[in-house]
Every structure is written in structure tokens, then in C-alpha cells.
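**Student:** the following block contains a protein sequence and its predicted model.
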Amino acid sequence: MLSYQHAFHAGNMADVQKHALLAWTLAYMVQKDKPVSYIETHAGRGLYRLQSAEALKTGEAEQGISRLWDAFPETHPYRERLEETKGMFGADAYPGSPMIAALGLRESDRLHLAELHPQENAALNEALGSWGAHIRREDGFDFAQSLTPPTPRRGLMLVDPPYEVKSDYDLIPKFFAQVARKWNVGVLMLWYPILRDAPHRVMLSLLESQHPGALRHELRFPPAREGHRMIGTGMFIVNPPFGIDAETARLDQMFRDLG
């Protein structure tokens, strides 16, 4: 299935958690001189418009980043990526995770992106094709398997599937186990939705048993609209960087302040 398009959901509450932790982690990693590999399995289009028909139809950005933009300090890496994107592409521009990565990495680092959806892949190439990114139109899980362990070996992988195929919940623990064996120093970040019927529970139980030192961070919020199934957002991070607990605590407080 290739029906999912993130333009309807860009800037929602889940994006805020995912992108804040991603931007913070990359900023932490590039403090060292050693180069970094960044791999993303389900990249989307990389750049979104918060005033697009898709975004306005759902109103999720208005409930998410539009409310929380100013809650991040000006020196926070996520806030910096937001401001840079707006300055480069216009007032309603919002960075997807590939753009956040591209803006946070250095010339010595490597950027690997997979997106299978043809229209999303074309938009991704338009947004980041001139940035030196290695962009492929293929299954993200196969793409990541073929790259790991990457060169440079130090790095981060973001796994952010749309979960429109229910078998993803069964596939991901096996995928993470395989990648972690091949790339034991990689920071592996998984985003997952928290839905009313909690299909993530078995997946997270398996992941936690396989990766006992990993970080699990979840946030809850009201559904975006009547009948919407998503009531929260989660991140599971293998080899979490030092100090990330303070960042998850910041997000916890930010969401509590929203009520």
C-alpha cells in the first residue's frame, strides 16, 4: 500500500516529539569531529507547507507545532531547524526529518534516504537532491539492511513507517535485531503511533526484551478530531545518547503545560 502522505499530518504533535528528539540527538553527535552517517527508511518529501490544502484539511499542525514553536528555546536544535527552514523556504515552510538532518549535518557526514511512494520520492529529490543526499526509491527496510553497517560507522538511523501495513508491527522487532547485530554502535530511533487499540504493545514488548538498555518515551494527547485513532506518540531509541533524558523530561513538561 502506498496511500499515506505525510503532508496531511506534518507538524502534528507526533512530529514535535520525533523531530525534537532527532534534532537534539544529531546536534549532540556532531559535537565530535568524527563524521556521521544518517539513514532514514521512510523519508517522505522532506519539506512541507503548513498552509497547504492537506495541512489545513486536518488542522493537525495548528494543534501541534503552531502551538509549541515558541515553547522551544531559540538555541534548541529543533527551533533552529524550524527557523532555518522558514528563512530558506518561506513563512509556512516546515522541515520533515530529512531536512532536519540535512540542516544539522556537516559536509563530512553522509545522508541516506529511502522513500518508496513515487510522488513523495519526486518531492524529496526536489527538496534535497542538490544537497548531496543519497536518495533511493525502494523499500526502506531493504535499503537500510543493504547499508548497514554504514561508512562512516558512527551514526543514526530513523525508522518512521506509516504503519499502513499492519505487518510492520511484526517486522520491526526482527529488523531492529538484525540491524543492531550488524551495527552495534548505531543510534537506532523508531517512531510509533499510540492508537486507541494499542497495536504497538506486542512490538514494544519484544523490542524491550531484545534491547534492555534502550529508551522508550511516550506522550499522550487528545485526538486531533472526532473519530481520530491516534492518542499519543512514542519513540524507542537503541543506544540513546548521553543526556537525552533531560530532553525527554523537557518534552514531558511541555506537553503537561498544554493540558
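**Tutor:** Noted; the coordinates are in hand.
**Student:** only C-alpha atoms from now on, for both contacts and neighbour counts.
**Tutor:** Noted.
**Student:** let me see the ranges of the helices in the stretch 151-259 of the chain.
**Tutor:** With DSSP state H, counting those that start in this stretch as the criterion, the stretch 151-259 of the chain has helices at 168-182, 201-210, 244-258.
**Student:** so what touches the second one?
**Tutor:** Contacting residues not belonging to helix 201-210 are listed as 169-170, 172-173, 176-177, 214 [CA atoms under 8 Å, 6 or more residues apart in numbering].
**Student:** quick one: the strands in the stretch 1-150 of the chain, in order.
**Tutor:** Using DSSP state E, counting those that start in this stretch, the strands of the stretch 1-150 of the chain run over residues 37-40, 47-49, 93-95, 110-114, 134-136.
**Student:** how about these in TSV, adding mean neighbour count and distance to residue 81?
**Tutor:** As requested, those are exported to TSV (neighbours: other CA atoms under 10 Å; distance: least, CA to CA, whole Å):
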stretch	mean neighbour count	distance to residue 81
strand 37-40	25	16
strand 47-49	23	12
strand 93-95	24	7
strand 110-114	23	16
strand 134-136	17	21
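**Student:** residue 144: which of those strands is closest?
**Tutor:** Closest to residue 144 of the strands of the stretch 1-150 of the chain, according to CA to CA: strand 37-40, at 7.0 Å.
**Student:** and the closest one, what other elements does it pack with?
**Tutor:** Helices and strands in packing contact with strand 37-40 are listed as strand 110-114, helix 140-147, strand 155-159; criterion 3 or more CA pairs under 8 Å, 6 or more residues apart in numbering; DSSP states H and E.
**Student:** export those as TSV, with columns for distance to residue 31.
**Tutor:** Converted to TSV, these look like this (distance: least, CA to CA, whole Å):
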stretch	distance to residue 31
strand 110-114	16
helix 140-147	24
strand 155-159	13
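**Student:** before we move on, the earlier item: residue 107: which of the contacts of helix 201-210 is nearest?
**Tutor:** residue 176 (28.1 Å).
**Student:** residue contacts, the closest one?
**Tutor:** 188, 207.
**Student:** how near is it to residue 84?
**Tutor:** Distance from residue 176 to residue 84, counting by CA to CA, to the nearest Å: 32 Å.
**Student:** so which bits of stretch 225-234 are buried?
**Tutor:** If you call a residue buried by 16 or more other CA atoms under 10 Å, then stretch 225-234 has these buried ones: 229-234.
**Student:** another one to put next to it:
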Amino acid sequence: MLSYQHSFHAGNAADLHKHALLATALAYLARKPKPLSYLETHAGRGFYRIDSPEALKTGEAEAGVARLEARFPEDHPWRAAVAAARAAHGPAAYPGSPWIAAHLTRPGDRIDLAELHPAEHAALEAAMPARPGLRMHRRDGLEMAKALVPPEPRRGLMLIDPSWEVRDDYARLAGLLPVLHRKWNVGVLMLWYPILADRRHAPMIRALRTALPGLMVSEVAVPQARAGHGLRGSGMAVVNPPWGLEEEAARIAARIEEG
């Protein structure tokens, strides 16, 4: 949806959950010298500031990264990416998932990023560091996913992180993830979703568990940033989770949910 602007939500507790899992998975894949592909269907602007008017208006970053970052060890790959972003752009910098992926992958790896919103796509192009193998697409991300899998190199990871502003997204993703897995059976597929009071994600996860035995699901409750905030939690469904990701997911959840 072209109305969604992640600048209001960047650095919130759900971002920490999503980005810490993503960074863990990418760091593991990058240990091997073989090249990999990274695809992202809804890239946003790639880079944010938690002192922006949008972030200050919602207070979500204050309840998220500002409150929770110190609970993660300094050598965690997510914290390493945040530190690199701050070193380059100042203490209020917060890297989105495209920036984290660029930081954790190597020059020989391939990155394909889709963003349909014209202003967000322009910001993405400005934010991403120039490097070989990086392509930014102004197109529907799910169409890109279907068109580009299986990628070359075949080793790799795809992050699917739509706005979820349309209820049909849940049924659409329940059908799409198994299709992508059939086309790219070695790929790590990571689907982030919000947990709302009505738990509208639950039928999607039940369908995915049936279609994809071995699916990893990580869900965490997130602190309420303000009165009336609809987000209750953050979820990530992972096909072909890398070794150790499930154990790390439990540690990430404990850090976010503790008191």
C-alpha cells in the first residue's frame, strides 16, 4: 500500500525482533565463502532517523531501540549493524533491513530490493551504499519475488515484510510462501507479520504450518509505545531456518519481553 510510511515506526520493538533475526540469519549464511543472494520485497527507505518528526510523534523508537538495545550483547550482528550506521550517520541513525543486509553481506553477494512507493524508492536509492551486485526495483515486491526466484546464486535469503494494511494480505501470503518454496527449495524465506488484538494472523500461520512442515515461528509481545497503540506483538515465520536461529529467536524474545 502506498499510504504506509515506516518512518513513524522505525526502531520500535517489532523492528528489533525482525532485524535481530534477520541479522543472525545473514551472519550465519555469510560465514561460508560461497556467494549468496538477498531479496527483499518491501524495502522502504532503507535507513531512518529516530529523532525525525515522524519517530518523535509516535514514540515507538523510544520504547524500542532506545530502551531495549542494551539487552543485546555488543557483538550481536544486529548491534554491529546499528553501530556501523551510527558511525556513518550519527547517533540518531537507525538502519532498516536493506542497510543491515548490505552491511552483513559481501561484495560478491547479490542484493535485490523492491519498493513501489515513489518517495520511499527515491530515499532508498539515496541511502544505500554503492556496491557491486545491488539492484533496486521500483515495482511490486511480491511480483518481484515470483519473477526472481530461484535467484543466482541459489544460496540465500528473502525477507517479506509488507504493510499488512489490506486484510487480503494474510491469505495472499499464506498461498505465496509455499509457491516460493517450491521454486526455491534451498532458500531461507522470512515472513514478518504484526500481531494485533484480533489475531488476524493466526489463520495464515495455521495454513503455513500445514503447507510447510518444519516452519519456524517466532512471536514476541512488544511493549506498548502509547495509549491505544494497536500493535501487540511481532511475528516471524521462517522456511529453512539456518542452524541455531530457533535458539537465538528464544533469546531475542526474552530480551524484548523481560520487564
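**Tutor:** All right, it came through fine. Quick caveat: nothing in here was measured; it's all calculated off a predicted structure.
**Student:** quick revisit: which among the helices of the stretch 151-259 of the first structure is found nearest to residue 55 of the first structure?
**Tutor:** So among the helices of the stretch 151-259 of the first structure, helix 244-258 is nearest, using CA to CA, at 21.1 Å.
**Student:** and that closest one, which residues are buried?
**Tutor:** 248, 251-252.
**Student:** make TSV from those and add distance to residue 201 of the first structure to it.
**Tutor:** Output for the buried residues of helix 244-258 of the first structure, formatted as TSV (distance: CA to CA, whole Å):
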residue	distance to residue 201 of the first structure
248	20
251	22
252	21
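**Student:** show me the contact partners of stretch 93-109 of the first structure.
**Tutor:** Identification of contacts with stretch 93-109 of the first structure by CA under 8 Å, 6+ apart yields 10-11, 19, 22-23, 26-27, 30, 35-38, 40, 43-50, 78, 81-82, 85-86, 111, 113, 128, 131, 152.
**Student:** weed out the non-buried ones from those residues.
**Tutor:** Buried by 16+ other CA under 10 Å: 10-11, 19, 22-23, 26-27, 30, 35-38, 40, 43-50, 78, 81-82, 85, 111, 113, 128, out of the contacts of stretch 93-109 of the first structure.
**Student:** which ones among the residues you listed are found in helices?
**Tutor:** 19, 22-23, 26-27, 78, 81-82, 85, 128 (DSSP state H).
**Student:** which of those residues sit farthest apart?
**Tutor:** For those, and using CA to CA, no pair is farther apart than 27 and 128, which are 19.6 Å apart.
**Student:** mind checking how far the residue sitting furthest away from the middle of the first structure is from residue 29 of the first structure?
**Tutor:** Relative to the mean C-alpha coordinate of the first structure, counting by CA atoms, centre = their mean, the farthest residue is residue 226 (25.5 Å). Using CA to CA, residue 226 of the first structure is found at 40 Å from residue 29 of the first structure.
**Student:** residues near whichever residue in the second structure pairs up with residue 168 of the first structure, how many?
**Tutor:** Under the alignment (TM-score structural alignment), residue 168 of the first structure maps onto residue 169 of the second structure. Using other CA atoms under 10 Å, residue 169 of the second structure has 15 neighbouring residues.
**Student:** residue 51 of the first structure too?
**Tutor:** Applying other CA under 10 Å, we find 16 residues neighbouring residue 51 of the first structure.
**Student:** what separation is there between it and residue 41 of the first structure?
**Tutor:** Per CA to CA, residue 51 of the first structure is found 27 Å from residue 41 of the first structure.
**Student:** not counting its neighbours along the chain, what's nearest the alignment partner in the first structure of residue 60 of the second structure?
**Tutor:** Under the alignment (TM-score structural alignment), residue 60 of the second structure pairs with residue 60 of the first structure. Distance criterion CA to CA, 6 or more residues apart in numbering; nearest residue to residue 60 of the first structure, sequence neighbours excluded, is residue 12 at 4.8 Å.
**Student:** what do you get for residue 136 of the first structure?
**Tutor:** residue 114 is the one closest to residue 136 of the first structure (CA to CA, 6+ apart), at 4.9 Å.
**Student:** and for residue 127 of the second structure, the neighbour number?
**Tutor:** Neighbour number of residue 127 of the second structure under other CA under 10 Å is 16.
**Student:** contacting residues for it?
**Tutor:** Taking CA under 8 Å, 6+ apart as the criterion, residue 127 of the second structure is in contact with 45-47.
**Student:** list the members of the residues you listed that persist in the first structure.
**Tutor:** Among those, the ones still in contact in the first structure (both residues aligned by TM-score structural alignment, their matches' CA atoms under 8 Å) are 45-47.
**Student:** possible to save the helices of the stretch 151-259 of the first structure as TSV with distance to residue 95 of the first structure?
**Tutor:** TSV is the format used below for those (distance: least, CA to CA, whole Å):
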stretch	distance to residue 95 of the first structure
helix 168-182	25
helix 201-210	28
helix 244-258	19
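**Student:** between the ones you listed, which one is nearest to residue 138 of the first structure?
**Tutor:** helix 168-182 (15.8 Å).
**Student:** now the buried residues of stretch 225-234 of the first structure as a markdown table including distance to residue 136 of the first structure?
**Tutor:** Formatted as a markdown table, those follow (distance: CA to CA, whole Å):
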| residue | distance to residue 136 of the first structure |
| --- | --- |
| 229 | 31 |
| 230 | 29 |
| 231 | 32 |
| 232 | 30 |
| 233 | 27 |
| 234 | 27 |
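**Student:** closest to residue 189 of the first structure out of those residues?
**Tutor:** Relative to residue 189 of the first structure, the closest of these is residue 234; by CA to CA it sits at 10.3 Å.
**Student:** alignment lookup: that closest one to the second structure.
**Tutor:** Residue 234 of the first structure maps onto residue 235 in the second structure, by TM-score structural alignment.
**Student:** so who does that match touch?
**Tutor:** With contact set as CA under 8 Å, 6+ apart, residue 235 of the second structure has these partners: 18, 192-195, 217-220.
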